[in-house]
Structure formats: C-alpha cells, structure tokens
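# For reference, the sequence and a predicted model appear below.
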Amino acid sequence: MIKVLFFSHTMPLHNLRRVKAILFLPLLLSGCFDHYRTTENLCDDNPDLCQPLNLNDGQCRIQRTKLIWQRYDTLQTPTDEHKFKELKATKEYQFCLEYAARIEPTELKQRKTKRIQALYHSYESIERLNQELLPSQNPHIIYYRWSQGDQIAKQQFMALEGDKKLEHPELQLALARYYVNKNKHKTLDLLHHSLSLYKAKDNINISILRTLSTLYYQQQNMAAAYVWTNITTHYHPNNAPQKIAIHNSFKLTNTEREKLDRTTLNIIATLNSGQYQRTDIMTQ
C-alpha cells in the first residue's frame, strides 16, 4: 500500500520545511554514499582499477574486492595513508594469488594464466607503491620500511624516539622489539606504555601480552608471569596450553592463585575500558 502525505494549508511554514527536509534526506544520502552499489558498477566506470586483476575467478575474491575498493579510495584521495592501505591490501591479494596460481583449474585453463598475470601485476604494484612511499614521514610507513630491511628507515624511526608521533601502541611495540635484547627494563616500560595507549574496545596486539609474560618469567617474577599469561589466554584462547604449563610449573598455593586471578580480572577490566595504568606484580 502506498501512503500519500497531504500538507494542510494551515500547517506552520517552519513545520512544512522540516517535513520536506526529512523527505529529501534519503535522496541526499543515497547520492553521497551509494554512488557505487557494487564492485561491478565500480569496475564498469573505472576499468583501470580492475582489469589487471583475475576478475570472474572464484579464487581470491575477498582479497580482490578489498583491493579494488582501496584502489578507488586512493584514486579519490591519494594520500600516503591511503597508499599504505593499498600496499597492504595488495600484499594480502598477492599472498592469496601465490597459492591460487598453483591450483590447476578443472575447466578453463586460461584462468591459471590470468592468475599468473594478476600475480605479476601485484608485484609491479607493490614495487610502485614502495617507491611512492619512500619519502613519507609517516612513522607507521617508516617502521614498515624498516621491517622490510631498510636500514635508513631504521635510523629515521629511532630518531623519533620520545616524539609524540610514536604515541601509538604498535609503534611503542616496535621500540620494545628493538630494545628487547639490549635493555629488558626499558622494554617492559615500553610494553606497559603501549597498553596504556589503547582505547576502549580496541583490539590489543597479543604480542605485547605474550612478551610481558615471557620477560617476567625470564626475570623469575613468577607472579607477574602467571598474571600476564592468564591475560594473554583471555585475549587469545588458543594459548590455553601455555596457561596450563604455567599453572603446573609455578606451584602456587590456592590462596596465591586466587589473589593473582583477581589481579588478572582487574587488569583486563582496565584494558577493556581503555584506562590501563602500569601494574607491578611482585612475587611474595
């Protein structure tokens, strides 16, 4: 049934304007957000973004779609941040293609050729994006270049130590990895600080929690190692075997375990709420 709205001539003018604004709002929103409703529509209007990829192939569909839309975002706003996202999306696509290219299609043999061509295209795209991002001063991109073996990027990144630009959990973790074999106490400081930078409902990098557990174990601070292992298991349930090993090796009394379990829950609550502050746990 179609409902028709009639406007009374007695309706106040400001109310009439408000109703008209509400009626036209969906049209305005659809014009802003639904310019391309499907990937196919996007590719029809922007063939250069899509044609080099293995279209109409069931392999790597998710990675391919993500890459296409990220390429479109980069085309619209060609910032270093968007290029970096495109680079990461291309690498995910490439990783999938390297596996898919080894699969022999059961029907159309040319599909394998298209996959290999798309794979070569991904290599070229990654090289191009790496070159375009070479001058970037974004610390995340600098760290990425360092992680790929760029020693100049390593010097650039370490020169930023203490700068507010590195006030991000992942960047503090990067510093911690640098110091882990040089200064254990500084490493612990950096790891705790990285946790304090998370906001409520952020996804916490499990490597931070696991490294805290390992370092405290190496320092023979079994209470702290026990707590951080429990926290690691909470955020990464597949880590349960390690928790069992810790329980068996620490030989804690029931009273000690109960007290440390309460500490564990308190820390998890502060992490979930984005209000973590360093908690020192000493063996009694």
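Structure received. On a predicted model such as this, the values are computed, not experimentally measured, just so you know.

# switch to C-alpha atoms for all contacts and neighbour counts from now on
Will do.

# and residue 90, how many neighbours does it have?
For residue 90, the count of nearby residues is 26 (other CA atoms under 10 Å).

# where's it, which helix or strand?
If you go by DSSP states H and E, residue 90 is part of helix 80-100.

# and that helix, what does it pack onto?
Contact here means 3 or more CA pairs under 8 Å, 6 or more residues apart in numbering; DSSP states H and E; on that basis helix 80-100 packs against helix 61-76, helix 110-133.

# Distance of residue 266 relative to residue 238?
Going from residue 266 to residue 238 by CA to CA, to the nearest Å gives 22 Å.

# ok, now residue 139?
Residue 139 sits at a distance of 32 Å from residue 238 (criterion: CA to CA).

# Which residue of the two possesses the greater neighbour count?
residue 139 (17 against 11).

# Tell me where the stretch 101-250 of the chain has strands.
Counting by DSSP state E, counting those that start in this stretch, the stretch 101-250 of the chain has no strands at all.

# I'd say residue 160 and residue 166 touch.
Yes: with contacts counted by CA atoms under 8 Å, residue 160 reaches residue 166, the gap being 7.0 Å.

# Tell me how far residue 241 lies from residue 219.
Distance from residue 241 to residue 219, counting by CA to CA: 21 Å.

# again, but for residue 27
Residue 27 is 63 Å from residue 219, by CA to CA.

# just residue 252 next, same as before
Residue 252 is 17 Å from residue 219, by CA to CA.

# Same drill for these two, tell me which one is more crowded.
Counting neighbours by other CA under 10 Å for residue 252 and for residue 219 shows that residue 252 has the greater number, 16 against 11.

# Would you mind measuring from the residue nearest the centre of the chain to residue 169?
The centroid of the chain falls nearest to residue 203 when counting by CA atoms, centre = their mean (8.3 Å). Distance of residue 203 to residue 169, given as CA to CA: 10 Å.

# let's bring in a second model and compare:
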Amino acid sequence: MSKIILLSILTMLLSACDGLGSITVKDICEKHPEMCSDLNPDSWCRAEKANIIKNRYNQSRASTDRGTYEQLLNFEAYKKCIAKASQIEHIKLKERKSERVKGLLTAERELKRLAQMTRNNNSPHLLYYHWSRFQNEDALKGFLAYENTPQMEYPEMQVALATYYIKFDRIKAIQLLYRALELYGEGDDIDNEIFLSLSSLFMKEEQFDWAYLWGYVGREFGVEDLNLTSIEVILHQQSRQSGPIEDKADTIIEQLNEGRFRAP
C-alpha cells in the first residue's frame, strides 16, 4: 500500500475520532432541547448560556461533584448577566424581556435546587461553596480537612484555600496563590483575580516591587482594576526602577502562557 493511501486513511480516521468527541451548543440544543429551553433564546448572555448547556450535557453523560460545583458557578454568572439584561426594554419586541425573566427564574430555581441537593455533600468543591455562600461552619471544617490532599490539587481549590487564609495569614495565602498558578497548564484560562490578589497582598506586606510585578502581569492577562502608576511612584521614592521588574514579569508571563510557572 502506498504512503499516500496510508496517509489518507490515517487522516480519515483522525477526522472520525474528532467528530465523535466534538459537539456544539447548537447540536446539543437540537438533540436535547430540554437542556436549552428554559434559558433565554436571544443573544444576551451567550457565553454564560453556553457554559450551562455544555455542563448539562457533560453531567448527563458522567456526573461529577466538580461538575456540579462548576454548574453552580455557571448559574451565578448567568443570573448576574440575565438580571441586567431583563431590565432592558426592546421597543419593538417587548416579549423578549419576558423571555429573559424566564431565564432569570431558571437561574434562581437551579441555584436553589443544586444548593439543596448538595447541602450534605462532602466533596471539597461543594464544601467550599456552602461555606463561602452560606457561611456554613461545618462545611468549612470539612473543607479545611482536605488541605494538603490530592483532592485540592486544582487551581480553583488553591484559590479557595487562599480566600480562607487571606485575612490572617497573608504569606500562606500568597503561597497558595502561587501553587494555583503552578497547576495551570499551557493554554488554560487563568483566573485573573489571582493577580489582583497577589498585587494587593504584596502591597499590604509593603513589598512594593512584587506588588508592581504582579500588577504588571495582571494587566497583561486583562485585569482592569489596577493602578500601577501609584505603585510606580512608591518605587521611585525608594530609588527603585520599574524596568528590571517588568523584565522579570515578562518572563513570568511567558512561563504562565506555557504552563511552566514555578513559584519564585
């Protein structure tokens, strides 16, 4: 058999495999309309809706506690978006407002249902959710019991631990945020709140060079609530130059993009 024929067969096989593993939101809604029909049908909150629909599909195939936690966050984001959209009147198509209200009611219903369903769940993700949202102290105790276990080796769980320690142990919070960054792989979407938190923590520690560095990194990853100029003024007052710090920050940005960041 010629190399050209072998190559053609291999290409077809790879294409077939790709097709089995890929499904669009449109495909899901056509095949499983019940996964989409309770959300607003117009273009508002497109990304938030897509996350909910894809999660519903994935959970229907293999339900996980982490998937349930992610869906709670998805519905929180959708509720925030659709609540804003439902206040906007369309002059010619006012019925669209009622469709958005339907989506808002869905978000409220699903958040209540999922919270009720998971109130006795002992997975770290859901224990953290019930502590952070409902101040459940028993959930907090259960969540902290997972510290230093493999179940916490996810970026979001390291960030969750940091939110607990941030009020009384800033150094540990910084270490946890560093660990979160180490756990991201190449191409992953990094939670840019990490950079804002690191810059703020270092400001409180009066380590202004590190505060500037993480603010600079955060700006490159889309953080908007940063005032690097004020930190730069402090550095100049201390006879520190921002250039070398920016060079170091550029190296860290490259490491993060390639999934090979290691805590300094």
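Looks like it arrived, so ask away. Nothing here was measured: the structure is a model prediction, and the numbers come from that model.

# For residue 160 and residue 166 of the first structure, indicate the residue with more neighbours.
Higher neighbour count among residue 160 of the first structure and residue 166: residue 166, with 21 against 12, using other CA under 10 Å.

# nearest spatial neighbour of that one, skipping sequence neighbours?
residue 172 (6.6 Å; CA to CA, 6 or more residues apart in numbering).

# so what corresponds to that neighbour in the second structure?
In the second structure, the residue paired with residue 172 of the first structure is residue 158, using TM-score structural alignment.

# Pull the number of nearby residues for that match.
Neighbours of residue 158 of the second structure (other CA under 10 Å): 22.

# same check, this time on residue 89 of the first structure
Around residue 89 of the first structure there are 22 residues (other CA under 10 Å).

# again, but for the one 10 residues further on
Counted with other CA under 10 Å, residues neighbouring residue 99 of the first structure total 12.

# and if you look at residue 230 of the first structure?
Neighbours of residue 230 of the first structure under the rule other CA under 10 Å: 28.

# What residue in the second structure is paired with it?
That one, residue 230 of the first structure, aligns with residue 216 by TM-score structural alignment.

# Contact partners for that match?
For residue 216 of the second structure, the contacting residues are 228, 246, 249, by CA atoms under 8 Å, 6 or more residues apart in numbering.

# what do we get in the first structure for the last one?
It refers to residue 249 of the second structure. Checking TM-score structural alignment: residue 249 of the second structure goes with residue 264.

# returning to that earlier point: which one of the contacts of residue 216 of the second structure sits closest to residue 61 of the second structure?
Nearest to residue 61 of the second structure among the contacts of residue 216 of the second structure is residue 249, at 41.8 Å by CA to CA.

# coming back round to it: tell me who's in contact with the match of residue 249 of the second structure.
Applying CA under 8 Å, 6+ apart, the residues near residue 264 of the first structure are 227, 228, 230, 231.

# Out of those residues, name the two that are farthest from one another.
Within the contacts of residue 264 of the first structure, 227 and 231 form the most distant pair, 6.3 Å apart (CA to CA).

# What separation is there between the nearest residue to residue 260 of the first structure once chain neighbours are set aside and residue 158 of the first structure?
Counting by CA to CA, 6+ apart, residue 260 of the first structure lies nearest to residue 227, which is 6.2 Å off, once chain neighbours are set aside. Note on residue 227 of the first structure: its distance to residue 158 of the first structure, by CA to CA, is 31 Å.

# Give me the more crowded residue out of the two.
Remark: of residue 227 of the first structure and residue 158, residue 227 carries more neighbours, 25 against 16, as counted by other CA under 10 Å.

# The more buried one and residue 261 touch, don't they?
Yes: between residue 227 of the first structure and residue 261 there is a contact under CA under 8 Å: 7.1 Å.

# Next, the buried residues of stretch 58-66 of the first structure.
By 16 or more other CA atoms under 10 Å, the buried positions in stretch 58-66 of the first structure come out as 59, 60, 63, 64, 65, 66.

# Pull the number of nearby residues for the equivalent of residue 61 of the second structure over in the first structure.
Aligned counterpart of residue 61 of the second structure in the first structure: residue 76 (TM-score structural alignment). By the measure other CA under 10 Å, the count of residues near residue 76 of the first structure is 10.

# Kindly report the same for residue 84 of the first structure.
Applying other CA under 10 Å, I find that residue 84 of the first structure has 21 neighbouring residues.

# What residues does the nearest residue to residue 145 of the first structure once chain neighbours are set aside make contact with?
The spatially closest residue to residue 145 of the first structure, leaving aside those adjacent along the chain, is residue 153, at 5.9 Å (CA to CA, 6+ apart). For residue 153 of the first structure, the contact set (CA under 8 Å, 6+ apart) comprises 142, 143, 145, 146.
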